[in-house]
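Engineer: here's my sequence, what's the structure:
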Amino acid sequence: MLERLQRLLGLQTIPGVFFTSAGIAVLFVAVAVPYDKEVSGTFGILTGWVAANLGWFYILSVTSLLLFLLALAVSRYGTIRLGSDDSRPDYSNLTWFTMLFAAGIGTILMFWGVAEPVSHFANPPFEGVRPGSDQAASDAMTVALYHFGLHTWTIFAMPGLAIGYFAYRHNLPMRISSLFYPILGERAFGPWGWAVDVIAVLGTLFGVATSLGLGTLQLNSGLSYLFGIPSTGWVQVLLIAIIASIAATSVALGLDKGVRRLSQLNIVLAILLILFVVAVGPTVFIAEGMVQSVGDYFDALPWLAFWTETFRESDWQRQWTLFYWAWTISWAPYVGIFIARISRGRTIREFVAGVLFAPTAFTLVWFGVFGLSAIHVEMDGQIALAAQVQQDPSVAIFAFLEAFPLADAASLLSVIIIIIFFTTSSDSASLVIDMLTRRDDQPSLTRQRIFWAAAQGVIAATLLLAGGLDALQNVITSLGLPFCVLLIFMAVALFRALRADYQGYSVSELVQGRAFPEVEAVATPKKESQNV
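Structural biologist: Predicted structure coming up:
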């Protein structure tokens, strides 16, 4: 029946994945629009249960994956390429980095670059720390870097590495289900694999929708600041519709013409904004604070990575850390596939070093400039920044820029950056979802990619109307859990395949049980690698 429907609509998909994912998304919107309060309340209850009972699982999983990736990079497997042994990268390091950043957390940094450090400065997460104190400032920067540094990029790097490895080295389809071939065998291409891909599609849809929702809130605040446009739900829906239309145009152009050019443009604009704040802001304070913040971050990382608020009755970690991890995990399939697609030819060591440390370095600079400057503004009493952020975090960067000359021009530049980040997130996610819902031998139809771009916008609008920021946080914290489990299995499958590859066995030999005979315990390759 689904195949008949596909032919009727003129689509090129895996019907079980496409129509199941689309059907669940449509059902969610159909229920959430008339019953917004009930849906929001249900996810609030579910989020509370997840935070109370499984928060430790999120914390332990992400930290364990970080250690796994670092160990993999320095191990004997680090020299294995994502592709044949003689393959080389498709993109230069600079182009690769700009695409990583724009498709990853550009929108998030624009929203939280000022809002999070100021929030923690005014309301310290640790007991015994006085709000507004020097220790509160130091802790605020440390926690912000923890949330957006190595741990965030671990969540993106894990699926990206696994997908790139199986796709380019073993010629498996570039879908999440392919990563489970060493575990499921041929069942990875049937209903079991389809179920995995449906989870990945839904996680991507809701994860990117959450990012679009946050971006819309911030964009509305910027337009309200610049032009007096009211901050209302229907204005936000209109903004989503406009941006979705821009994203649909970009996604129709494809990866190289659309996403790459927008990514390169936006990284230049983001650097201009950074240079502006450094030039007109507390330059020496930024430089000193950045050096200290890097030290504080790496000093606190070993214990902070395992901190679970065990001895404290607080909702802080649910609102911040668990939300970030679940949010990042939910759209990790999209970012992972996107990163894999632009990373062919790199060694595992190059991939891990680039994906973990290059964007983290930029994140350190971003928070060093915006976070430290915002804390300086608050400490000097130039404007009541903390009060405005606590009332509405979406106004943070615009309220912050009021403390500097050329505030209107800087705010307008910020709005442009938000729009482009908005667009690159949506169009690259649409390309990836289309890849997840069709076979490699099927053409990528423009109307399918546009459908997924529209779906992201509709879900984002629905979540905003259902409860704004709280609804975004509750839905994504709940939905991130299934894919967190998949990430663990993904690491296991990748390690098994790498071990077989290093010893000269193909993935198919691994599945058939012909790899790793008990009498052989080799530490060097036996024969040349071969594809499936």
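
Engineer: hey, let's count contacts and neighbours off CA atoms from now on
Structural biologist: Fine.

Engineer: between the two ends of stretch 327-345, how far is it?
Structural biologist: Length of stretch 327-345, first residue to last, CA to CA, to the nearest Å: 29 Å.

Engineer: now the second one, please; I'll put the structures next to each other:
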Amino acid sequence: MSSLKHWVFWPPFLFVLIASLISFTSKDTFTTITTGANDWVITNLGWLFSVAGLFMVMVCVGVYFSKLGKVRIGGENAKPLLSFRNWFAITLTTTIAAGITFWGIAEPIYHLVQPPESMRLEPNSPSAAIFSMSTMYLHWTITPYAIYCIPALMFAFAYYNMKKPFSIGSSLAPLFGDKIHGKWGKALDAVCLYTLALGMAAAMGTSILNLSGGMNYLFGLESSPTIWAVIAFVIMFTFIISASSGLMKGIRILSDINLKLFIFIILFIFLVGPTAYILNLGTESLGNYFTNFFDKSLFTGAAAGDPWPQWWTTFYWANWFSWAAITSLFLGRIAYGHTVRAFIMVNFVLPAIFGGIWMTIFGGTSINMQMTEGTLGETLTNSGPEAVVYSVLATIPLAEIIIPLYLFIVFIAFVTAADSTVAAMGGISSTGITPESPEPGILIKIIWGVTISLVAWVMISFAQIDGIKMLSNLGGVPAVLLSIGTIIALIKVAKSPEKYDKTTQTHKEEGKRKAG
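Structural biologist: Here you go, the predicted structure:
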């Protein structure tokens, strides 16, 4: 703890603890405050999340074809820290992979049985099915990964090529210069620590509910705060152990296992599920998604007073922005030695394709079951989304093998994501983090791991899915403002990368010395 950045660590840490304490001592007060704040955010700032997300997509495409795309992160002579396969596996499993295992099956049923009122779609109709699947593409493919890709790319360039400190403020250096590393930089890091603590707690809450549903199916253990506490402890213990082992050990091994299991279960469900229906619905819905991409991306529901976008699309964008702020430090750190175009391919293009495949297969399977049997909507209402997941998996051949395997995938997916995030949180809370010494101390990782686990348990115990959404929305507000600054900074760099790239300047100076 001697290397702790006190002004970065203590404000968000104490704020999170105080919020948890209030929730224990005065549940009604806590609920009133968080609900009021959340309602204000989604009513007044939902449009900002939508616009920022769309701009992220456009900037990703623009930077890929710009001259910045040819630049190598770390300089012309930088050798990759990770192989392409390991890099992709880690990137995939440390971003939204934990979320797709839960929402990929449960979310389509929400949209199928409760489509937006303003669209006048009949529940459980063919039009609602297409809307449901195309919405899954919106929420889990292009835009989410663009939200991760832009800040991570800007940080990677700033950290390795501009030689800036291991700080979120480094991503804004093209706009504010070294002034960003003073008091404002510390404040920015502290705010982003707070947003990520909320975003990560929301994601952990989702994983706890997912695992709880599986435990209920396999062993008849009803979901309860006690069961959630046990699951939270096991998850926390595992990802702290993994995070303590360092990047090249725990997370590298876990992500490789996870990728193989992902591929296996995708192929298995595709082959034994309603294959023809999956392909046909996926094709039709993909066309609908691309045709209405801008309409769906900017749908706020304000004109008709429809709250649906606020509780779904705004929730997701806020969640991604919350995570992206600090996860960018980790994603940027592991990109050393690869070009910017390769970075965009691994952090944007390929994961978006993977997300689309996953949603087509798992979402298509659950939609088909609801359309043919009509039972999942009732399960959702009576038992919650976690029960929907395992009701669908129970119909798959060899379910007695597939469900335990799926539980293991859910567990490993979140542990991997939490591993990288806790490492980034520890790094930004500590001094002395450099490319040569990238790992923070074990104690700071443990502190953040325990804190986030506590907040996750508190929120799902009191508000379950609604609590998870409130956490994400509140954490996303400062993060989206940071992301807008990051977009502007990256555009500025893309116009003339040689102006900011110190590795290029150093290379030229060495060439002159050798020539002389």
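
Engineer: report the TM-score for the pair.
Structural biologist: The TM-score (TM-score structural alignment, normalised by the length of the second structure) is 0.93; 504 aligned residues with a CA RMSD of 2.2 Å.

Engineer: hmm, who's touching the strand or helix carrying Phe97 of the first structure?
Structural biologist: Remark: Phe97 of the first structure resides in helix 93-103, with elements defined by DSSP states H and E. Contacts with helix 93-103 of the first structure, where a contact means CA atoms under 8 Å, 6 or more residues apart in numbering, come from 259-260, 263-264, 266-267, 335, 338-339, 342-343, 354-355, 358-359, 421, 424-425, 428.

Engineer: tell me the contacts of Trp358 of the second structure?
Structural biologist: Listed by CA under 8 Å, 6+ apart, the contact set of Trp358 of the second structure reads 100, 104, 266.

Engineer: what's the last one aligned with over in the first structure?
Structural biologist: Right, the one you point to is Ile266 of the second structure. For Ile266 of the second structure, the aligned position in the first structure is occupied by Ile274, per TM-score structural alignment.

Engineer: from the contacts of Trp358 of the second structure, which would you call buried?
Structural biologist: Among these, those scoring as buried are 100, 104 (criterion: 16 or more other CA atoms under 10 Å).

Engineer: which bit of the second structure covers the helix holding Phe97 of the first structure?
Structural biologist: With the alignment judged by TM-score structural alignment, the segment of the second structure matched to helix 93-103 of the first structure spans residues 84-94.

Engineer: can you find the partner of Arg81 of the first structure in the second structure?
Structural biologist: Superposed on the second structure with TM-score structural alignment, Arg81 of the first structure falls opposite Arg72.

Engineer: ugh, wrong one, Leu150 of the first structure
Structural biologist: For Leu150 of the first structure, the equivalent position in the second structure is taken to be Ile142, counting by TM-score structural alignment.

Engineer: just give me the neighbour total for that match.
Structural biologist: Counted with other CA atoms under 10 Å, residues neighbouring Ile142 of the second structure total 22.

Engineer: so how far is Ile100 of the second structure from the closest residue to it other than its chain neighbours?
Structural biologist: Setting aside the residues directly before and after it, Ile142 of the second structure is nearest to Ala352 in space (CA to CA, 6 or more residues apart in numbering), at 5.2 Å. Using CA to CA, one obtains 12 Å as the distance from Ala352 of the second structure to Ile100 of the second structure.

Engineer: overlap in contacts, the two.
Structural biologist: Between them, Ala352 of the second structure and Ile100 have Trp140 as joint contacts when contacts are counted by CA under 8 Å, 6+ apart.

Engineer: Arg344 of the first structure pairs with which position in the second structure?
Structural biologist: Checking with TM-score structural alignment, Arg344 of the first structure has Tyr336 as its match.

Engineer: hang on, that match in a helix?
Structural biologist: No - remark: Tyr336 of the second structure does not belong to a helix; assigned using DSSP: H, G, I helix; E, B strand; the rest coil, it is coil.

Engineer: mind listing what it touches?
Structural biologist: Remark: with contacts taken as CA under 8 Å, 6+ apart, Tyr336 of the second structure is in contact with 73-74, 78-81, 156, 160.
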